[in-house]
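**Q** okay, predicted coordinates and the sequence, questions at the end:
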Amino acid sequence: MTAQPALDRASPPPRDALSVLNHVFGLPDFRGAQEKIIRHVSEGGNCLVLMPTGGGKSLCYQLPSLLRDGCGIVVSPLIALMRDQVAGLTEAGVNAAVLNSTLSYEEASEVERRLLAGDLDLLYVAPERLLTPRCLNLIGQAQIALFAIDEAHCVSQWGHDFRPEYIGLSVLAERFPDVPRIALTATADAMTRKEIAERLKLTDAPHFVASFDRPNIRYEIVDKQNAVTQLKNLIKERHAGDAGVVYCLSRAKVEDVAASLTEAGIPALPYHAGLDASVRARHQDRFINEDGVVIVATIAFGMGIDKPDVRFVAHLDLPKSVEAYYQETGRAGRDGKPSTAWMAYGLSDIVQQRRMIDESNGSDAFKRVSIGKLDALVALAETVHCRRQRLLGYFGETQADESCGNCDNCLTPPRVRDGKVLAQKLLSCVYRTGQRFGAMHLIDVLVGRLTERVKQFNHDQLSVFGIGRELNEKQWRAVLRQLVAMGHLRAASDAFGALKLTDSARGVLKGETQVMLREQPEGARNRAIRDKSRRGELAPASNGKGAAANPALHAALRAWRSDIARQRGVPAYVVLHDSTIDGIAAVRPASLNELRNIAGIGDKKLEHYGDELIALVNRTEG
């Protein structure tokens, strides 16, 4: 972690902050840089915070809002996150509210009245609403503790989720120069960080950059064969009964995949912008509130979803960038338990994404940056080294260990061989066929398959016809992908997905450039992933059925939590997190004092639920 605030590292943590952390949120201590950030903002400082999903970003502005006079204004584009966070804060006894398009006129007026009356600790506002003259004037009349700009990467045109309305947030520095501002994001490379700081006028503010590592997530990228069948096998073999998110590029594919999973006995729901709003809301609510539901969605889904027990995130299509991949896979394992980030990937994904970039309305500069980001993601997919090291390196972070022990390449190291001759054969085939054809035709020529198209273009008369019979089609596809990842081939954006040579291909053809290729054995299946890592035995992924010290009590606690959540109209994890249930089941508290010592049980939750929980523990057999 790097941090540049001019703070006394040896000074003790503020007693009031630690007290609020414990009594309101039920947490015994700060994590990572939370203490430094909270002190800095509480004392009136501005800052930029980069912290991974599940790392505790929310506390970095929630707690200073409680410590400072006035109301903390949280800017967020995510209605679902606003709702869940306000529900969680309310459960903890914090006066919190939202001001967004879901409120009626009367409800919005009541929130505004409470703000002006000093009756709110935190107010969540959408950026487009905040920037209206009426809302800015309203805030100008209230006492404001701080401004927290969540999902700050949305301000960057180079980011993966650019939102134009975020650019206008620079007005906060101009209109409220004495109010501290904290910008937060889970995903930003160096270029995006720089733009965030410039656009939000935080260039002189310290940056708190936590590690991007999510050690509980196992990263796996497999060769795409029959992606839906591969996904079904993953779920049935390792994630039966688990909540998961499956990302697809198109709405039609979302519908097809959800239907296929449902037919296979896996409870799956589609989610995309083409569905009626009420259907989307119903599917999202089921995913959040029920155990073991799999949501199949386009990339529009999940922003602001705070569900902690998503055990797997699967990509059936290639995302646009490493940032997007990191953001989407980060929705797995927010509770810190073992989880899986799985992706099926093939050459067609590269061609499709490249075509989308070339056909977009973006500027040439935007297209160049987008192609660079796509190339970085392809390199991650094709690397034979530790995926976690590659992923962290993209964000400028290095680790001492060469192996993370919890990605597919580390758990089952791929075999690598000298691929110079294979590369020369393939590149020669691309050149001699005129750089006009896609993978299928090139492989037909290489293996000597006399198709109608091969005969049509007389490619059976070429010297490269049949020179690649030592590999099968699947193996040649792997070679193709790797040469694209290495930059010796590029996928053109035309309708046929033609592959073309790059400048670096010349060195390969002349024998001057080394080419090491991952082996793809004939008839190879996806490599089995062991349940051990270099760090030791991995705990089995929770299936929502209670892998706790006391299964009977664990099941009873989950059932009780579900009932309370339904009664209160909030997600189950807002009532109690899984980690809190695990703690109760393990400790079996016999008194309110013992219950109060379990992480996640603050004063209000002890007051609301303490007697019920102790009674439940006492009547459940051990």
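**A** Cool, the structure landed. Numbering: from 1, shown residues only.
**Q** okay, CA-based contacts and neighbour counts for the rest of this
**A** Will do.
**Q** what is the burial count for I350?
**A** The tally of other residues near I350 (other CA atoms under 10 Å) stands at 27.
**Q** mind telling me what element it is part of?
**A** With the criterion set as DSSP states H and E, the secondary-structure element containing I350 is helix 347-358.
**Q** which strands or helices does that helix pack on?
**A** On a contact count with 3 or more CA pairs under 8 Å, 6 or more residues apart in numbering; DSSP states H and E, helix 347-358 meets helix 364-382, helix 473-486, strand 489-491.
**Q** mean neighbour count added to these, as CSV?
**A** Converted to CSV, those look like this (neighbours: other CA atoms under 10 Å):
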stretch, mean neighbour count
helix 364-382, 19
helix 473-486, 21
strand 489-491, 22
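**Q** can you classify V245 as helix, strand or coil?
**A** strand (DSSP: H, G, I helix; E, B strand; the rest coil).
**Q** what sits against it?
**A** Residues in contact with V245 (CA atoms under 8 Å, 6 or more residues apart in numbering) are 294-297, 310, 312-314.
**Q** 6 Å instead?
**A** Residues touching V245, when contacts are defined by CA atoms under 6 Å, 6 or more residues apart in numbering, comprise 294-296, 313.
**Q** same check, this time on K455
**A** Not one residue lies near K455 by CA under 6 Å, 6+ apart.
**Q** so it lies in a strand, does it not?
**A** No: when three-state DSSP is applied, K455 is found to be helix, with no strand at that position.
**Q** that older thread, could you redo the helices and strands packed on helix 347-358 as CSV and give each row distance to L146?
**A** Shown next, in CSV, are the helices and strands packed on helix 347-358 (distance: least, CA to CA, whole Å):
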stretch, distance to L146
helix 364-382, 34
helix 473-486, 45
strand 489-491, 48
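**Q** these: which one's closest to S42?
**A** The closest approach between S42 and any of the helices and strands packed on helix 347-358, judged by CA to CA, belongs to helix 364-382 at 36.9 Å.
**Q** sorry, back to before: which residues are contacting the helix holding I350?
**A** Under the criterion CA under 6 Å, 6+ apart, residues 318, 481, 491, 493, 497 lie in contact with helix 347-358.
**Q** make it 8 Å
**A** With contacts defined as CA under 8 Å, 6+ apart, helix 347-358 is touched by 317-318, 320, 367, 370-371, 374, 378, 477, 480-481, 491-494, 497.
**Q** another structure for you, compare them:
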Amino acid sequence: MFGYPEFRSPQLEIINALSRGDDALVIMPTGGGKSLCYQIPALLRQGCAIVVSPLIALMQDQVEALQQLGVRAAFLNSSLDLSTARSIEQDWLDNRLDLLYVAPERLLQPRMLALLEQVTPALFAIDEAHCVSQWGHDFREDYLQLSELHQRFPDVPRIALTATADARTRQEIAERLKLSEAQHFLVSFDRPNICYRIALKDNPRAQLLRFLRDEHMQDAGIVYCLSRKRVNETASWLADQGFKALPYHAGLPAETRADNQRRFLREDGVIIVATIAFGMGIDKPDVRFVAHLDLPKTVEAYYQETGRAGRDGQAADAWLVYGLQDVITLRQMLEQSQGSDSYKREEQHRLNAMLGLCEITTCRRQALLAYFDELRDKPCGNCDSCLSPVATWNGTEAAQMAMSAVYRTEQRFGVNHLIDVLRGTENDKVFQNDHHHLPTFGVGKALDARQWRSVYRQLVARGYLSVDVARFGALYLQESARAVLRGEVEILLRQDPKTSSAKRTTKNALPEHIDVGLWEALRECRRQLAEDQGIPPYIIFHDRTLQLICEQRPQNVDEFAAISGVGDRKRDKYAEAFLAVVKGNERS
């Protein structure tokens, strides 16, 4: 039915466990094949499987893909009118559905629970399960009530799935969903096809434009920004530069958001500029890049967001620019939040870990995987640190000067003023505070302002200095600074490049042996078929399947059916159209 010759590890183990009635908690990276782990048991077990899904767009995407395969699938959510919803409910009661997708808030309504009592579900699948964790990055309060499923239906197997969860979040998911006794499947977090690249902000727009024009001119991608205003401005600016860029954030009308997401899913080469409100569960396989113009709040959020690139396994980029101001902004947001002191401390640790990932001079992938307790022996060879190793310099003396300036100005000033003091800049603020009389005034002329900014940023990242957001970004010393000031610790600092990180050595172009004419003809055939049905092109076939058609050039239905990604239903539905394209583009 699904058209694949074999399972990925550990899909078969999970499918077998769920099919025999056991519970499971699955942590599997984006693009790893989580959906099959509950879709196949749903077909094998008696009754209709209930899939808890947090987003309308995600439900629609999954259901359209299943219907293409001949699976009897439907969804119930607020996008349906009353008569359509009632018709779907009747199909469910009459055993005419294999899978039914519902939002968590709808599932626990009295009407829905009453229907569940009438028709015993085949299983419950809780997708995007990290939403249950209050320490997670996409917390949804409705998910907290899902433990009720175990109490009401103790004999119905449950599977919870997510792509991103550190040890603490995994524990919370298991506890809140009553899955501590379930079999846990933890798959490698590594996405080897993604190239991780992190650079300092210089001129963010110019850096982004260079990245897009040099490497992703015709590609679909996502650009994340911290604020709605920045999203709107960036989308408009990219459109002016000739890109098909659309904004997405919670402040836009629902109709606009839905239309922009639909275009992103169904058209080629669309760039979505978004806040973190966009992306959870996005199934578009050919997203070639995810760019961040602002620092993500946590490593977990960064991994989840970058994981939306390259779901098809082809080369993709995770590109980020950041600066010290990002840290100050995020800490201000954290201080102004309504969370408890323990929550703020935990989030502060997570922000520090994200900043640490940006500042390391070693392999990014090794550090990223280590955050999720996965150790990798060798550098990956596919991140900027591996492709363009970072030089370091002995910054012990510079660090002592920088910290001394902080101490002697009474820990009340931000980076710009501290740099003015160190470089001996004679301005009103320096004179008004009598800082031109300090021993540190002018001792740092050997470094320019950009270099001093790098020193301060790295000292904050390593925990020697902290930012006082209540004092407009004033820096103050941490206890660990004493050892540096006493000369007991040597500080090696990264030497920031004067330009953005080097380009990847591998391009996203088609393999050389692919016939470009046939490739484009197949894509056009797919586009027309998708447009006729009102579905995204990738639901018909992923790019990888089109590449295999190019390589194998099937001449009949049996050869077409043997290609990975072509199941029985799609063979019957599409073989004639695609075989005609192949025959019409025979090499002379």
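**A** The structure has been received and is ready for your questions. These numbers were taken from a predicted model, which means no experiment stands behind them.
**Q** next, the TM-score between them, please.
**A** Between these two chains, after superposing, the TM-score reads 0.98 (TM-score structural alignment, normalised by the length of structure 2); 587 aligned residues with a CA RMSD of 1.2 Å.
**Q** narrow the contacts of V245 of structure 1 to those in strands?
**A** With DSSP state E as the criterion, strands contain 294-296, 313 from among the contacts of V245 of structure 1.
**Q** hmm, back to that, biggest separation within the contacts of helix 347-358 of structure 1, which pair?
**A** When these are compared pair by pair using CA to CA, the two farthest from each other are K367 and R477, 26.3 Å apart.
**Q** pull up the aligned stretch in structure 1 for stretch 390-399 of structure 2.
**A** The counterpart of stretch 390-399 of structure 2 in structure 1, counting by TM-score structural alignment, spans residues 414-423.
**Q** pull out the buried positions in the matching stretch.
**A** Along stretch 414-423 of structure 1, these residues count as buried under the neighbour rule (16 or more other CA atoms under 10 Å): 414, 420, 422-423.
**Q** can you give the contact residues for it?
**A** Stretch 414-423 of structure 1 is contacted by residues 384, 468, 479, 483, 508-509, 511, 513-519 when judged by CA under 8 Å, 6+ apart.
**Q** quick check, nearest of these to D178 of structure 1?
**A** For the contacts of stretch 414-423 of structure 1, the nearest to D178 of structure 1 is V384 (50.9 Å; CA to CA).
**Q** touching, the closest one and C407? I think so.
**A** No: using CA atoms under 8 Å, V384 of structure 1 is not in contact with C407; the gap is 11.0 Å.
**Q** more neighbours: which of those two?
**A** When neighbours are counted by other CA under 10 Å, V384 of structure 1 and C407 differ, and C407 comes out ahead with 25 against 19.
**Q** can you tell me how far that one is from N226 of structure 1?
**A** Taken as CA to CA, to the nearest Å, the spacing of C407 of structure 1 relative to N226 of structure 1 amounts to 22 Å.
**Q** again with S19 of structure 1
**A** In this structure, S19 of structure 1 and N226 of structure 1 are 54 Å apart, going by CA to CA.
**Q** the more surrounded of the two?
**A** With other CA under 10 Å as the criterion, S19 of structure 1 and N226 differ in neighbour count, and S19 comes out ahead with 15 against 10.
**Q** structure 2: which residue goes with the more buried one?
**A** With the correspondence set by TM-score structural alignment, S19 of structure 1 falls in a gap relative to structure 2.
**Q** do the same with E263 of structure 1
**A** In structure 2, the residue paired with E263 of structure 1 according to TM-score structural alignment is D240.
**Q** and its match, how many neighbours?
**A** Here the neighbour count serves as a burial measure; for D240 of structure 2 (other CA under 10 Å) it reads 11.
**Q** got the angle for the helix holding I350 of structure 1 vs helix 364-382?
**A** Helix 347-358 of structure 1 runs at 170 degrees relative to helix 364-382, counting by axes from the mean of the first three to the mean of the last three CA atoms, to 10 degrees.
**Q** helix 347-358 of structure 1: which residues count as buried?
**A** Buried-residue list, helix 347-358 of structure 1, by 16+ other CA under 10 Å: 347-355, 357-358.
**Q** apart from its neighbours in sequence, what residue is nearest the equivalent of S454 of structure 2 over in structure 1?
**A** Using TM-score structural alignment, the equivalent of S454 of structure 2 in structure 1 is A478. If you skip the residues right next to it in sequence, A478 of structure 1 has Q520 as its closest partner in space, 6.9 Å away by CA to CA, 6 or more residues apart in numbering.
**Q** about what we covered before: how near is the match of S454 of structure 2 to T502 of structure 1?
**A** 18 Å.
**Q** counterpart of R553 of structure 2 over in structure 1?
**A** For R553 of structure 2, the aligned residue in structure 1 is R588 (criterion: TM-score structural alignment).
**Q** got a list of what that match touches?
**A** For R588 of structure 1, the contacting residues are V617, taking CA under 8 Å, 6+ apart as the criterion.
**Q** and it, how far from R490 of structure 1?
**A** Applying CA to CA, the value for R588 of structure 1 to R490 of structure 1 is 60 Å.
**Q** and what of V508 of structure 1?
**A** Where R490 of structure 1 is concerned, V508 of structure 1 sits at a distance of 15 Å (CA to CA).
**Q** so how far is stretch 23-37 of structure 2 off the chain centroid?
**A** Taking CA atoms, centre = their mean, to the nearest Å, one finds stretch 23-37 of structure 2 lying 16 Å from the centre of the chain it belongs to.
**Q** and stretch 245-252 of structure 2, by the same measure?
**A** Taking CA atoms, centre = their mean, one finds the center of stretch 245-252 of structure 2 at 17 Å from the center of the full chain.
**Q** now do stretch 192-200 of structure 1
**A** When distances are taken as CA atoms, centre = their mean, stretch 192-200 of structure 1 is centred 21 Å away from the chain's centroid.
**Q** residues in structure 2 aligned with stretch 450-469 of structure 1?
**A** When stretch 450-469 of structure 1 is aligned against structure 2 using TM-score structural alignment, it corresponds to residues 426-445.
**Q** then stretch 600-613 of structure 1?
**A** Here stretch 600-613 of structure 1 aligns to structure 2 at residues 565-578, judged by TM-score structural alignment.
**Q** and the strands in the stretch 51-200 of structure 2?
**A** Using DSSP state E, counting those that start in this stretch, the strands of the stretch 51-200 of structure 2 run over 73-76, 99-102, 124-126, 158-162, 183-186, 194-200.
**Q** deepest-packed of those strands, please.
**A** When the strands of the stretch 51-200 of structure 2 are scored by mean count of other CA atoms under 10 Å, the highest mean neighbour count falls to strand 124-126 (a mean of 27).
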